[in-house]
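[1] Pasted the sequence and its predicted model underneath.
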Amino acid sequence: MHICGFFDSKEQQYEVIIPYILEGLEKNEKVINILEGNRHSEHCRCLTNNGVSITEKLSSGQFEVLASENTYIKDGTFAAEKMYKMLEQTLLSASRAGYESTRACGDMVWALKNLPGTDELLEYEASLNLLTPKHSVSLICMYDINSFSQSTLTDILLTHPYVIKDGKISKNPNYVEPLALISSVSNFPSGPLKS
């Protein structure tokens, strides 16, 4: 599953991702969170305060908290193909380590930095729909609706077969198949992502 999560506050975001993370850990799935490095302490504290025993899960390798700076925007640029391959390798490694399934959530705030390659965001999001059927994985891409422009959010919605509405995951009626979307990605405006 490739899921789009639109949130208007950190509180709303955590209401969704804490049960998502807890369920994955209880099912012995590999759980990966990707967010800005300067938010790791706050994130881990929030999870701990809500019943996630992260020290044990981090040391066992079942739970990983990665930095956007070392994943999405490694070396100060974003490259859709590079990130796709990195995610694919992560999923293969999790499978080799004995995890039957992986669940991940990534905070997409890094895209607001407008670093080189950020214009490949829609292509990347669409391409994930070619990756997810090959693996037992669920991905939540978390977008702050107060930070991204309405046109960007509308485009992003096209790339996710599932969407979180009112805390519930449902099929996205606006979803466009990845190959159709990727072939038309040049038609997307490449203006600023910020509102």
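    Received it, and whenever you're ready, just let me know what you need. Numbers count the residues shown, from 1 in each chain.

[2] From now on I want contacts and neighbour counts done on CA atoms only, so please keep to that.
    Fine.

[3] Then Leu122 would be within a strand, right?
    No - under DSSP: H, G, I helix; E, B strand; the rest coil, Leu122 sits outside any strand and is assigned helix.

[4] which secondary structure element contains the closest residue to it other than its chain neighbours?
    Closest residue to Leu122 apart from its sequence neighbours, by Cα to Cα, 6 or more residues apart in numbering: Ile156 at 6.5 Å. Here Ile156 sits within helix 150-158, counting by DSSP states H and E.

[5] Below is structure B, check it against A:
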Amino acid sequence: MVKMPGAAVPAEREPGTGHHSSVVFADDQEWAAHLCAFVRDGLARDEEIKYFADTTDPGRVLRTLGDAGIDAVAAERRGQLSVSTAAQTYLAGTGFDPDAMIGLWYDAVEESAARGYAGLRAIGEMSWGARDIPGADRLLEYELRIHQEVFERLPLTAWCFYDRRLLPDDRVDVLVGAHPANRGGPVGRPVLRVTPLTDRPGLRLSGSAGYDTREAVAAAAAAVRGMPTARVELDLAGLRHLDTASLATLAAAVADRPAGPPLGVRHAPPPLRRLLDLFPEFGSAVEVLDR
């Protein structure tokens, strides 16, 4: 039975100790360097390690580790290291379901703790996000949601591998922004970047939100809707433009949440303040915190 995101964290663990990072690379050498560093660190910390491959042959993962002097075969034999595929994890069933995947993280952390490991760490190849797979359009929503719904609650470290050879640059740039940290190569600046706040529940929006960024706004709205806290904030210090449709999408997400305080907005640009004056119906769902 898949546990819901509100499931209790094992008592011996402290929530919020994990890290969610993107890793952008463009060649096999970079891929191998990140892989080996991640696995070495996990073995040294006595953590369980999972690798979810998409286009990479699982045997190649083990060979690469072995070539770097890491006894991956022994780690796999004792159950500390496992290499599976996206089809067995992210894409099991009819496609990608963020809610199901979030539940699976809770199961995996609990099982790892029961086996006596100090924590769980995982690498996921995200190249499937560029293919015509049911639910792939919800990948940004998932990346935004798991900071609050998973990493703030579980002892989990996960690196999302983004191979520039397999994903469009503009898609990579947007997805990388959904991670609190990027350990890979440089990324460009998308029209709209949405990033989780790390000091409080909420999101930071930078750039311009309009018709061309409606998918990113919808993902942000879905993340706001699912955040498991009463108070949620948006930091708009870097936002140059927010159109009425985008504001309505975010306000509707707040309205769908359980009864609680309105969406708090900090550093609201003048256009947003004017929109709120023109459309007072948003006032019950949106509160400017620094008027």
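    On my side now, so go ahead. As the structure is a computational prediction, the values presented were derived from the model and not from experiment.

[6] Overlay them and tell me the TM-score.
    Overlay of the two chains. TM-score (TM-score structural alignment, normalised by the length of structure 1): 0.83; 182 aligned residues with a Cα RMSD of 2.5 Å.

[7] Where does the lengthiest strand in structure 1 end up in structure 2?
    Counting by DSSP state E, the longest strand found in structure 1 is strand 137-144. Strand 137-144 of structure 1 corresponds to residues 156-163 of structure 2 when matched by TM-score structural alignment.

[8] got it, and stretch 9-18 of structure 1?
    With TM-score structural alignment as the criterion, stretch 9-18 of structure 1 aligns to 27-36.

[9] Give me the contact list for the matching stretch.
    Val23, Phe25, Thr64, Leu65, Ala68, Ile70, Asp163, Arg165 (Cα atoms under 8 Å, 6 or more residues apart in numbering).

[10] switch the cut-off to 10 Å
    23-25, 38, 42, 51, 61, 64-70, 123, 159, 161-165, 183-185 (Cα atoms under 10 Å, 6 or more residues apart in numbering).

[11] List only those of those flagged as buried.
    Neighbour counting over those (16 or more other Cα atoms under 10 Å) leaves 23-25, 38, 42, 51, 61, 64-65, 70, 123, 159, 161-164, 184 as the buried ones.

[12] among those residues, which are in helices?
    Of these, the ones assigned to helices by DSSP state H are Phe38, Gly42, Val61, Thr64, Leu65.

[13] average distance between the longest strand of structure 1 and structure 2?
    Once fitted to structure 2, strand 137-144 of structure 1 is off its aligned match by 0.7 Å on average (mean Cα distance after the TM-score superposition for structure 1).

[14] so what does that strand touch, helix or strand wise?
    When contacts are defined as 3 or more Cα pairs under 10 Å, 6 or more residues apart in numbering; DSSP states H and E, strand 137-144 of structure 1 sits against strand 2-7, helix 10-26, strand 30-35, strand 102-107, helix 121-131, helix 150-158, strand 162-165.

[15] Put together JSON lines for those, with distance to Thr90 of structure 1 on each row.
    Listed next are those as JSON lines, based on distance: least, Cα to Cα, whole Å:
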{"stretch": "strand 2-7", "distance to Thr90 of structure 1": "16"}
{"stretch": "helix 10-26", "distance to Thr90 of structure 1": "16"}
{"stretch": "strand 30-35", "distance to Thr90 of structure 1": "10"}
{"stretch": "strand 102-107", "distance to Thr90 of structure 1": "9"}
{"stretch": "helix 121-131", "distance to Thr90 of structure 1": "12"}
{"stretch": "helix 150-158", "distance to Thr90 of structure 1": "23"}
{"stretch": "strand 162-165", "distance to Thr90 of structure 1": "22"}
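
[16] The helix holding Ile156 of structure 1 versus strand 137-144: what angle between them?
    170 degrees (axes from the mean of the first three to the mean of the last three Cα atoms, to 10 degrees).

[17] so how much does helix 150-158 of structure 1 differ from structure 2 once superposed?
    With mean Cα distance after the TM-score superposition for structure 1, helix 150-158 of structure 1 averages 1.8 Å from its match.

[18] Please compute how far that helix lies from its chain's middle.
    Chain-centre distance of helix 150-158 of structure 1: 15 Å, with Cα atoms, centre = their mean, to the nearest Å.

[19] for that helix, which positions count as buried?
    In helix 150-158 of structure 1, counting by 16+ other Cα under 10 Å, buried: Ser151, Thr152, Leu153, Asp155, Ile156, Leu157, Leu158.

[20] between these, which is nearest Ala79 of structure 1?
    Ile156 (16.9 Å; Cα to Cα).

[21] The closest one matches what in structure 2?
    Correspondence of Ile156 of structure 1 to structure 2, assessed by TM-score structural alignment: Leu175.

[22] What distance do you get for that match to Glu110 of structure 2?
    28 Å (Cα to Cα, to the nearest Å).

[23] show me the biggest strand of structure 2 in terms of residues.
    What stands out as the longest strand in structure 2, according to DSSP E, is strand 233-242.

[24] pretty sure Thr244 of structure 2 contacts Leu276?
    Yes - using Cα atoms under 10 Å, Thr244 of structure 2 makes contact with Leu276 at a distance of 9.4 Å.
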